[in-house]
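Engineer: Fold the stuff below for me.
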Amino acid sequence: MAVDRARVAAIVHELLEAIGEDPDRPGLRQTPERVAAAYEEFFAGVGADAAAPLAQTISVTRGPAPDTLPSGAVMVRDIAFRSICEHHLLPFRGRAHIAYLPGEEVVGLGALARVTEILSSRPQVQERLGEQIADVIDDSLDCRGVLVVLDAVHECVTMRGPRQTESSTVTIAARGELAEPFARAELVALLGARA
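Structural biologist: Alright, predicted model coming up:
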């Protein structure tokens, strides 16, 4: 479902009036259309198939490099993401760290970032976002385990309420073999390690 830009612009115009502003003054005249365009980008993942980026897999035994069969996890760290909190419609942004234990097939590393982008481009909460990423990978790939760690800063915490500008929220979602704390300990340690 595409964002109805005209409707969003009309609502923003009304919102500006509701807060006591003049939406027709020079600085705000184009704001409704700008917000509508931004919302189209922010919410591009609504209705999109998050599993689509994982459809193209590579066989590890019959693929282009069968001598490089992974014996452990495949991890992509520091995938930048941004989303809009569904509670206050304020942004949150951070880094996703995704690992999986491959079975017979692996996926291109960029596909993990695309899954994250699709799912974060919806009204979200961080806790559900991590669970959704883990579910899509677990359901779509032949893998023995999945770990998703999200570390994000929420504007609903930094700009309002407690105004904790230095705080971040960390969530963990795990599936399969990596659902056991002992099994994921090495991967969690790698998140803090830098070469």
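
Engineer: all contacts plus neighbour counts: C-alpha atoms, from now on.
Structural biologist: Fine.

Engineer: Just say helix, strand or coil for the residue in the chain sticking out farthest from the centre.
Structural biologist: Outermost residue of the chain with respect to the C-alpha centroid, by CA atoms, centre = their mean, is R25; its distance is 36.3 Å. When classified by DSSP: H, G, I helix; E, B strand; the rest coil, R25 comes out as coil.

Engineer: Give me the distance from stretch 41-59 to the chain's centre.
Structural biologist: 11 Å (CA atoms, centre = their mean, to the nearest Å).

Engineer: Tell me which helix or strand A9 sits in.
Structural biologist: helix 5-18 (DSSP states H and E).

Engineer: who touches that helix?
Structural biologist: The contact list for helix 5-18 (CA atoms under 8 Å, 6 or more residues apart in numbering) reads D22, P23, T31, P32, E33, V35, A36, A37, E40.

Engineer: Between those residues, which sits nearest Q56?
Structural biologist: Closest to Q56 out of the contacts of helix 5-18 is E40 (27.0 Å), distances taken as CA to CA.

Engineer: Could you also give me the structure for this next sequence, so I can compare it with the first?
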Amino acid sequence: MSTINYEQIEHAVKLILEAVGEDPNREGLLDTPKRVARMYAEVFSGLNEDPKEHFKTIFGEDHEELVLVKDIPFFSMCEHHLVPFYGKAHVAYIPRGGRVTGLSKLARAVEAVAKRPQLQERITSTVADSIVETLEPLGVMVVVEAEHMCMTMRGIKKPGASTVTSAVRGVFVDDVAARAEVLSLIK
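Structural biologist: Here you go, the predicted model:
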């Protein structure tokens, strides 16, 4: 488990400010390195979390039908540019043998995975694989929709462009009707 080195972040932020031609001793910037260090500790707190831990609480319930938690908001940081991306995750699974988890655990797992330097594709597959490995469901489907600030404020500069990724496991791979049900419920 890693710990955040606040002093090192503060020093790095001062260097960045100087490198772009700013004066880190200017009144408005005096506390910026400390604020950025606290922000990084918060937005990268998922580095110290295993999303599978959220699925250790399992309830016995005679239910082998779809469970879907949709529109789970998340914020993450693009590992290529250290710029935010944000959106919604939709997590669906079909329990096996009465192994269900608390609904909030699905949202907590999304948050734990998102709070790291990240790629959207990795968020999607990590959440799906964590559910498969711990709950052993009949199937899992995770769909993530996000807007990436690295595409909005720099580079191609296309605000409003949305990226959609999906991870499909178990029965959802071959059962087109089950997959279509999830997608229709998400919309």
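
Engineer: which of the residues in the helix holding A9 of the first structure are buried?
Structural biologist: By 16 or more other CA atoms under 10 Å, the buried positions in helix 5-18 of the first structure come out as R5, V8, A9, V12, H13, L16.

Engineer: Quick one: average offset of that helix versus the second structure, please.
Structural biologist: Compared with the second structure after fitting, helix 5-18 of the first structure deviates on average by 0.6 Å (mean CA distance after the TM-score superposition for the first structure).

Engineer: could you point out which element follows that helix?
Structural biologist: helix 31-42.

Engineer: now the strands for the second structure?
Structural biologist: For the second structure, the strands defined by DSSP state E cover 58-60, 67-78, 84-94, 99-101, 117-118, 139-148, 163-170.

Engineer: Distance from the chain centre to the longest one, please.
Structural biologist: Centroid displacement of strand 67-78 of the second structure relative to its chain, using CA atoms, centre = their mean, is 6 Å.

Engineer: can you name the residues of the first structure that the longest helix along the second structure overlays?
Structural biologist: In the second structure, with assignment by DSSP state H, the single longest helix is helix 120-135. Per TM-score structural alignment, the counterpart of helix 120-135 of the second structure in the first structure is residues 126-141.

Engineer: Check which residues of that stretch are buried.
Structural biologist: Buried residues in stretch 126-141 of the first structure, counted by 16+ other CA under 10 Å: 126, 129-138, 140-141.

Engineer: Tell me which residues touch A80 of the first structure, please.
Structural biologist: Counting by CA under 8 Å, 6+ apart, A80 of the first structure has contacts R93, G94, R95, A96.

Engineer: Okay, the first one and D78 of the first structure: tell me how far apart.
Structural biologist: Using CA to CA, to the nearest Å, one gets 12 Å for the distance from R93 of the first structure to D78 of the first structure.

Engineer: higher neighbour count, these two?
Structural biologist: R93 (20 against 16; other CA atoms under 10 Å).

Engineer: Quick check: closest non-adjacent residue to the residue mapped onto that one from the second structure.
Structural biologist: Residue correspondence to the second structure (TM-score structural alignment): R93 of the first structure is matched to Y86. In this structure, Y86 of the second structure finds its nearest non-sequential neighbour in F75, 4.3 Å apart by CA to CA, 6 or more residues apart in numbering.

Engineer: Aligned to V168 of the second structure, what sits in the first structure?
Structural biologist: Taking TM-score structural alignment, the alignment pairs V168 of the second structure with A174 from the first structure.
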